[in-house]
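Participant: Build me a structure from this.
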Amino acid sequence: MEVWVSISGEKKKYQGSFRSVMENIALEGKDKDLKLLSIHAPKKELRRFKRDLRAYSKDLFKTANEIAKWFYQKEYRKLSRLSKELRKKTDPQSAERYSKIQQQLSQVKEKLSALS
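Facilitator: Got it, this is the predicted structure:
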């Protein structure tokens, strides 16, 4: 995905995955004037982006923020399910994976709170 955005009159290019582009726009565009200049993305991502942009009254910051939140919530739920499964197991490998998942959960919580 490639997005050209004007942030307070300065042109900026974001390139990468749908998730990373939306995160960067949400983090860098806070309390600034955002304008979408162009977007190049696969059809599925483009449809999702346009649908959300219309839903949020063509507010690019709000759209990027909500899409990034959606990705974080999706990851949080996935990690939460994994931790519930591993919590019951007693073998050392599961205990190690459980502790790693708990760290990842705390990181995702921090990112979610940063976007809120």
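
Participant: rest of the way, CA atoms for contacts and neighbours
Facilitator: Fine.

Participant: For the residue nearest in space to the middle of the chain, identify the helix or strand it belongs to.
Facilitator: Computing the C-alpha centroid of the chain and ranking residues by C-alpha atoms, centre = their mean puts Ala68 first, at 2.5 Å. Assigned by DSSP states H and E, Ala68 belongs to helix 60-87.

Participant: again, but for Lys11
Facilitator: With elements taken from DSSP H and E, the one containing Lys11 is strand 10-15.

Participant: Could you identify the helix or strand that succeeds that strand?
Facilitator: Next in sequence after strand 10-15, counting helices and strands by DSSP H and E, comes helix 18-28.

Participant: Next up, the contacts around Glu45.
Facilitator: Phe18 (C-alpha atoms under 8 Å, 6 or more residues apart in numbering).

Participant: One more sequence to fold, the one below, so I can look at both together:
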Amino acid sequence: MANILVVDDAAFMRVMLRTMLENNGHSVVGEAANGVEAIEKYVTCRPDLVTMDITMPIMEGVEAVRKIRLKDPRAKIVMCSAMGQKAMVVRAIQAGAIDFIIKPMQEGKVLEVIAKHTSS
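Facilitator: Below you'll find the predicted structure:
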């Protein structure tokens, strides 16, 4: 199972994702509420995968993806976006994100995307 960093400015989303992941055998090694925290936590936690919200204060997700990928070109980052953010998802993929999950998150889809990118 994977060590995951959960990044979202909404605390309830972080709790929901943490619960979903931990109930299915994954370990949440850190949480961040914005892109700046995400970069710091990525460096200290060294997760197998990051779930990254797109719209956040201080530094949005696309910029955080770009900066994390500069530090670690092999970083696996999955974007979490609301419906209607297609242009932002495209920008995130161009910045180095490997996949995306549409909010509201469905447990089956979240686990499927995580498994696709963490199974050896």
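
Participant: Please state their TM-score.
Facilitator: Here the TM-score for the pair of chains, by TM-score structural alignment, normalised by the length of structure 1, is 0.30; 54 aligned residues with a C-alpha RMSD of 3.6 Å.

Participant: between the strand holding Lys11 of structure 1 and helix 18-28, how many degrees?
Facilitator: Angle, strand 10-15 of structure 1 to helix 18-28, by axes from the mean of the first three to the mean of the last three C-alpha atoms, to 10 degrees: 150 degrees.

Participant: List the buried residues in strand 10-15 of structure 1.
Facilitator: By neighbour count on 16 or more other C-alpha atoms under 10 Å, the buried set for strand 10-15 of structure 1 is Tyr14, Gln15.

Participant: so the residue nearest to the centre of structure 1 touches Phe49, yeah?
Facilitator: No. Counting by C-alpha atoms under 8 Å, Ala68 of structure 1 does not reach Phe49; the two are 11.4 Å apart.

Participant: where do the strands sit along structure 2?
Facilitator: Along structure 2, the segments classed as strands by DSSP state E run 3-7, 27-32, 49-53, 77-82, 99-103.

Participant: Between these, which one is closest to Glu112 of structure 2.
Facilitator: strand 99-103 (10.0 Å; C-alpha to C-alpha).

Participant: what's the closest one packed up against?
Facilitator: Using 3 or more C-alpha pairs under 8 Å, 6 or more residues apart in numbering; DSSP states H and E, the elements in contact with strand 99-103 of structure 2 are strand 77-82, helix 107-118.

Participant: Of all the ones you listed, which one is nearest Phe100 of structure 2?
Facilitator: Among those, the nearest to Phe100 of structure 2 by C-alpha to C-alpha is strand 77-82 (4.4 Å).
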